[in-house]
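A.B. asks: coords please:
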Amino acid sequence: MPFFRFTFLLSLLLLTACGSEQNDPYPRAERGQNILYSAFTERPKHLDPVQSYTEDEITFTAQIYEPPLQYHYLKRPYTLIPLTSDAVPAPRYYDDSGRELPATAPAEAIAHSVYEIRLRPGIRYQPHPAFASDATGQPLYRDLDSEQLRGIETIADFRMTASRELVADDYIYEIKRLAHPRLHSPIFGMMAERIVGLRELGAALQAEARTLPPDAWIDLDRFALSGVTRVDRHTYRITLRGKYPQFVYWLAMPFFAPVPREVDRFYHQPGMAAKNLTLDWYPVGTGPFMLTQNNPNSRMLLERNPNFHGEAYPCQGDPEDQTDGLLADCGKALPFIDQAVFSREKESIPYWNKFLQGYYDASGISSDSFDQAVRLGVGGDVQLSDEMRGKGIRLLTSVRASIFYMGFNMLDPV
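C.D. replies: I've put the predicted structure just below:
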């Protein structure tokens, strides 16, 4: 969701606070600006949406990439709503002979489910050198050699950038990337069982890869994917085997976010990977923020995307949201902040102590700090300690789904 689109919860308990001006650890020039100061504990392994699948990574990818669907920020239970699409797609069902079936048809009668996604026109990508072109319309940074890459160490070192509109082909290209043999998407096996033609595409790409050098670019537009088709510039269609109602929820995950062909081509030029100039390091999207600094051992910086299409803060939620003030910003333009600065904190105790000193705007409560931060009431309710209230800290609690298990070795004689 908008503002700062977290699709996960940082912790069960979230504290927010602001440091005093006398104890402000950041430069005077940054005071009064709309900057969020936060931290991350684990280095993101993948920022390429075809591979990214962890909570540490979604902190960044959810701000940059936009799959067709998202979750409503406030409604519970979690409710899917459009993001770049104009509606949440409803599947159409067909039998073996291609005859359309009613929505109430039994699952065993359904041979295929078809989802048609129509995008909202006018959505544009962040500025990026992959979109830059010369006077003839040809890519400006194509076929680069080592000499042309001399002095280029980050994306910001490319002098020219441009943008273009988001189109259906970008989503189709990313779905094909799920089958790319060199990317090893964690959901390929599962999706190959469902998306018609994806397994066959994987086999074709495997055969192609064996004929090429390890770092060669494979143009996925040369390969057909029978179950994913372009209807028009802003519409594409996905055909699944059988009935799979869970699929619509996959459309809210980064795996199904768009990746433009020219971005993939740009990053696969010789010498780019050696400089960490890859989609895994510098993602490209249409979301409210773009990653302008990536030092995963120290600091990562998200800045407002000047081409963001805009979104409004929701006006609906649960009854208690009104009481808690979560609807006070109803209808306001998002995002609310201009930058988000993330610093690496490997341990929870330094993270908590720096939060208390004003380094960070929010912190979860670790077990080591729990007694200092909160008190449990007679009825089991959680309240801030007097010490925390005296510092002007607010307590926000949230509930999230979790899975825990315990394993027992029943063959051990003990």
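A.B. asks: rest of the way, CA atoms for contacts and neighbours
C.D. replies: Fine.
A.B. asks: Now do the contacts for residue 370.
C.D. replies: If you count contacts by Cα atoms under 8 Å, 6 or more residues apart in numbering, residue 370 has none.
A.B. asks: rerun at 10 Å
C.D. replies: 364, 384, 385 (Cα atoms under 10 Å, 6 or more residues apart in numbering).
A.B. asks: burial of residue 165, as a residue count?
C.D. replies: 13 (other Cα atoms under 10 Å).
A.B. asks: Now do the helices in the stretch 251-400 of the chain.
C.D. replies: Along the stretch 251-400 of the chain, counting by DSSP state H, counting those that start in this stretch, helices occupy 261-267, 319-323, 348-357, 370-373, 386-390.
A.B. asks: so residue 280 makes contact with residue 52?
C.D. replies: Yes: using Cα atoms under 10 Å, residue 280 is in contact with residue 52, at 8.8 Å.
A.B. asks: what do the two both touch?
C.D. replies: The contact sets of residue 280 and residue 52 overlap at 44, 45, 46 (Cα under 10 Å, 6+ apart).
A.B. asks: What subset of those residues is buried?
C.D. replies: 44, 46 (16 or more other Cα atoms under 10 Å).
A.B. asks: Pick the one among the shared contacts of residue 280 and residue 52 closest to residue 162.
C.D. replies: Set against residue 162, the nearest of the shared contacts of residue 280 and residue 52 by Cα to Cα is residue 46 (24.7 Å).
A.B. asks: and that closest one, which of the three is it?
C.D. replies: Secondary structure state of residue 46, per DSSP: H, G, I helix; E, B strand; the rest coil, is coil.
A.B. asks: From the contacts of residue 370, which land in strands?
C.D. replies: 364, 384 (DSSP state E).
A.B. asks: Using neighbour counts, trim the contacts of residue 370 to the buried set.
C.D. replies: Buried, going by 16+ other Cα under 10 Å: 364, 384, 385, out of the contacts of residue 370.
A.B. asks: right, and residue 226 touches residue 172 too?
C.D. replies: No: between residue 226 and residue 172 there is no contact under Cα under 10 Å: 11.0 Å.
A.B. asks: what is in contact with the two at once?
C.D. replies: Shared contacts of residue 226 and residue 172 (Cα under 10 Å, 6+ apart): residue 238.
A.B. asks: Which one's more surrounded, those two?
C.D. replies: Shown here are residue 226 and residue 172; by other Cα under 10 Å, residue 172 has more neighbours (25 against 14).
A.B. asks: That one: helix or strand, and which one exactly?
C.D. replies: For residue 172, the host element (DSSP states H and E) is helix 168-177.
A.B. asks: How far off centre is that helix?
C.D. replies: Remark: helix 168-177 is offset 16 Å from the chain centroid, using Cα atoms, centre = their mean, to the nearest Å.
A.B. asks: another one to check against the first:
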Amino acid sequence: MAKLQLKSKVFIFVILISLVACTFKKKSDPPNTLHLLSIAKIKGLDPIYSDDLYSGTEIGHVYEGLVQYHYLKRPYTLIPNLAEAMPEISKDGKKITFKIKKGVFFQDNPCFKATAGKGRELEAQDFVYSFKRLADPKLTSAGWWVFDGKILGLNEWREENTKNKTTDYQKEVQGLITPDKYTLQISLKQPSAQFIYSLAMAYSYAVPKEAVEYYGKEFINHPVGTGPFRLEEFNPSSKVVWIKNPTYRKEYYPSEGEPGDKEKDLLNDSGKPLPLSDKIIVYIFEESQPQWLSFLAGKLDYSGIPKDNFDSAITSTKELKSELKTKGIVIYKNANLEITHTSFNMEDPLIGKNKYLRQALSVAHNQEEYNKLFYNYRALSAQGPIPPGLAGYDPDFKNPYRQHNPEKAKELLKRAG
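C.D. replies: Down below sits the predicted model:
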């Protein structure tokens, strides 16, 4: 269905995250334990089903991909993760060659029978296997769209396995080649500047074949990755507990970022080995009030401010109220890459064929009032589809149909007929 954006009624949410100095601690918890929250149930911990924010966040604690985004640099910048360096790309843009880091091991797990439970080294072939899982028609991955029509021979491999009783992972894919243990070559049907960015998504993270076969249908609840944490407890509707992976490789907190990061204390941990926490406990709150009360009781290290509690926490000048400051709570403001928009149905005979009517509705909309009523002024009204923090964002651009102007709306309605 063809659609046109109604107004750049797009919000980049500014989430107010409160941090508390003294949190609830169990005697059994390590001293460096982080108490976090999720506002939705965790659907599972298999990368190919990471189609929601909350499951994807948890998956990122244990699994990793070839590339990742620099923690501090803006606009968001891709850097190597499980790759030694950024890939070599052929002149025609169709062949992408990655060198895999040596000495990276999957966490210890009973699935590795050949090594008596000792985690084995990551290989380029693990990415070939993981990419094939994403394409496997019998697994109905939520992320197949990432590779659909892009990698040479992968669609054909998928189509052929649709007809087979069982998926043939031994059959090669023309565009996924491993010349040696640590080299992965990806051949694309057409050049794609966006493709490398898709490799930072959880869908393309590396999983070991041994774990998938060992756990079968329960693999979604038994993650085995190369990441900084390993799963200790998993209750999708109440709590997820992660503990530091003792076999995690040497990685360090960045020592550079953006101007002003030092003043914001974002470089205080420069050069420290990762992860910074020994344990992470994620509590599931599907209702905002229990979440907020738990935070105020010191059981959570941070919390967003529910809409109904905004006025009790924030002053008219958008500062934290003194009664919360006395508890050791501080406020942190950060622009989120979350976009909300409204669209016209261009197949509607009235709306779709009348440009002036669409423009009139756009300028008639009071975006400031909408922000006040629904977001407590915690949103930025976007002038286009690219949010701050991404390459291509222009802070000086002003969309002429994003400005509230009732008189102009009346003129446009006259032209609309």
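A.B. asks: Superposed, how do the two chains score by TM?
C.D. replies: Taking TM-score structural alignment, normalised by the length of structure 1 as the basis, the two superposed chains have a TM-score of 0.77; 338 aligned residues with a Cα RMSD of 2.2 Å.
A.B. asks: List just the one of the helices of the stretch 251-400 of structure 1 that sits closest to residue 290 of structure 1.
C.D. replies: helix 261-267 (14.7 Å).
A.B. asks: against structure 2, where does that closest one fall?
C.D. replies: Mapped onto structure 2 using TM-score structural alignment, helix 261-267 of structure 1 spans residues 209-215.
A.B. asks: same check, this time on stretch 308-319 of structure 1
C.D. replies: Under the alignment (TM-score structural alignment), stretch 308-319 of structure 1 falls on residues 248-259 in structure 2.
A.B. asks: go on, stretch 45-59 of structure 1?
C.D. replies: The aligned range for stretch 45-59 of structure 1 is 43-57, by TM-score structural alignment.
A.B. asks: Neighbours of the corresponding residue of structure 2 for residue 208 of structure 1, how many?
C.D. replies: Here residue 208 of structure 1 is matched to residue 164 in structure 2, going by TM-score structural alignment. Counted with other Cα under 10 Å, the neighbours of residue 164 of structure 2 add up to 10.
A.B. asks: ok, residue 164 of structure 2 - contacts?
C.D. replies: By Cα under 10 Å, 6+ apart, the neighbours of residue 164 of structure 2 are residue 138.
A.B. asks: quick revisit: using a markdown table, please lay out the helices of the stretch 251-400 of structure 1 together with distance to residue 247 of structure 1.
C.D. replies: Output for the helices of the stretch 251-400 of structure 1, formatted as a markdown table (distance: least, Cα to Cα, whole Å):
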| stretch | distance to residue 247 of structure 1 |
| --- | --- |
| helix 261-267 | 24 |
| helix 319-323 | 30 |
| helix 348-357 | 36 |
| helix 370-373 | 39 |
| helix 386-390 | 44 |
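A.B. asks: Residue 324 of structure 2 -> structure 1?
C.D. replies: By TM-score structural alignment, residue 324 of structure 2 lines up with residue 388.
A.B. asks: What residues does the residue nearest to that match when sequence neighbours are not counted make contact with?
C.D. replies: Residue nearest to residue 388 of structure 1 in three dimensions, not counting chain neighbours: residue 373, with 6.1 Å by Cα to Cα, 6 or more residues apart in numbering. Residue 373 of structure 1 is in contact with 15, 365-366, 382-389, 393, 395, counting by Cα under 10 Å, 6+ apart.
A.B. asks: Buried subset of those residues as a ChimeraX selection?
C.D. replies: Per 16+ other Cα under 10 Å, the buried members of those correspond to this ChimeraX selection:
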select :15,365,382,383,384,385,388,393,395
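A.B. asks: Return the closest of the contacts of residue 373 of structure 1 with respect to residue 406 of structure 1.
C.D. replies: Minimum distance to residue 406 of structure 1 across the contacts of residue 373 of structure 1 is 21.8 Å, recorded for residue 366 (Cα to Cα).
A.B. asks: And residue 260 of structure 1, how close does it get to residue 182 of structure 1?
C.D. replies: 18 Å (Cα to Cα, to the nearest Å).
A.B. asks: Compare these two and say which one has the larger neighbour count.
C.D. replies: Legend: neighbour count by other Cα under 10 Å for residue 260 of structure 1 and residue 182, higher for residue 260 (22 against 13).
A.B. asks: Identify the residue nearest that one in space, chain neighbours excluded?
C.D. replies: Closest to residue 260 of structure 1 by Cα to Cα, 6+ apart is residue 170, at 4.7 Å.
A.B. asks: what's around the one you found, how many residues?
C.D. replies: Look at residue 170 of structure 1: counted by other Cα under 10 Å, it has 18 neighbours.
A.B. asks: Pull the contacting residues for whatever residue of structure 2 lines up with it.
C.D. replies: Aligned by TM-score structural alignment, residue 170 of structure 1 pairs with residue 126 of structure 2. Contact analysis of residue 126 of structure 2 by Cα under 10 Å, 6+ apart lists 132, 178, 181, 184, 205, 206, 207, 208, 209.
A.B. asks: so what's the first one closest to, chain neighbours aside?
C.D. replies: In this case it means residue 132 of structure 2. residue 169 (7.2 Å).
A.B. asks: Shouldn't the one you found be within a strand?
C.D. replies: No: applying three-state DSSP, one finds residue 169 of structure 2 to be coil, outside a strand.
A.B. asks: so residue 406 of structure 2 sits right up against residue 359, yeah?
C.D. replies: No: with contact defined as Cα under 10 Å, residue 406 of structure 2 does not count as touching residue 359 (11.5 Å).
A.B. asks: Now do the shared contacts for those two.
C.D. replies: Taking Cα under 10 Å, 6+ apart as the contact criterion, the common neighbours of residue 406 of structure 2 and residue 359 are residue 412.
A.B. asks: Where does the strand or helix carrying residue 186 of structure 2 end up in structure 1?
C.D. replies: According to DSSP H and E, residue 186 of structure 2 maps onto strand 183-187. Mapped onto structure 1 using TM-score structural alignment, strand 183-187 of structure 2 spans residues 235-239.
A.B. asks: List the superposition-based mean deviation of the matching stretch with respect to structure 2.
C.D. replies: Superposing on structure 2 and averaging over aligned pairs (mean Cα distance after the TM-score superposition for structure 1), stretch 235-239 of structure 1 comes out at 0.5 Å.
A.B. asks: residue contacts, residue 35 of structure 2?
C.D. replies: Listed by Cα under 10 Å, 6+ apart, the contact set of residue 35 of structure 2 reads 23-25, 241, 279-283, 295, 298-302.
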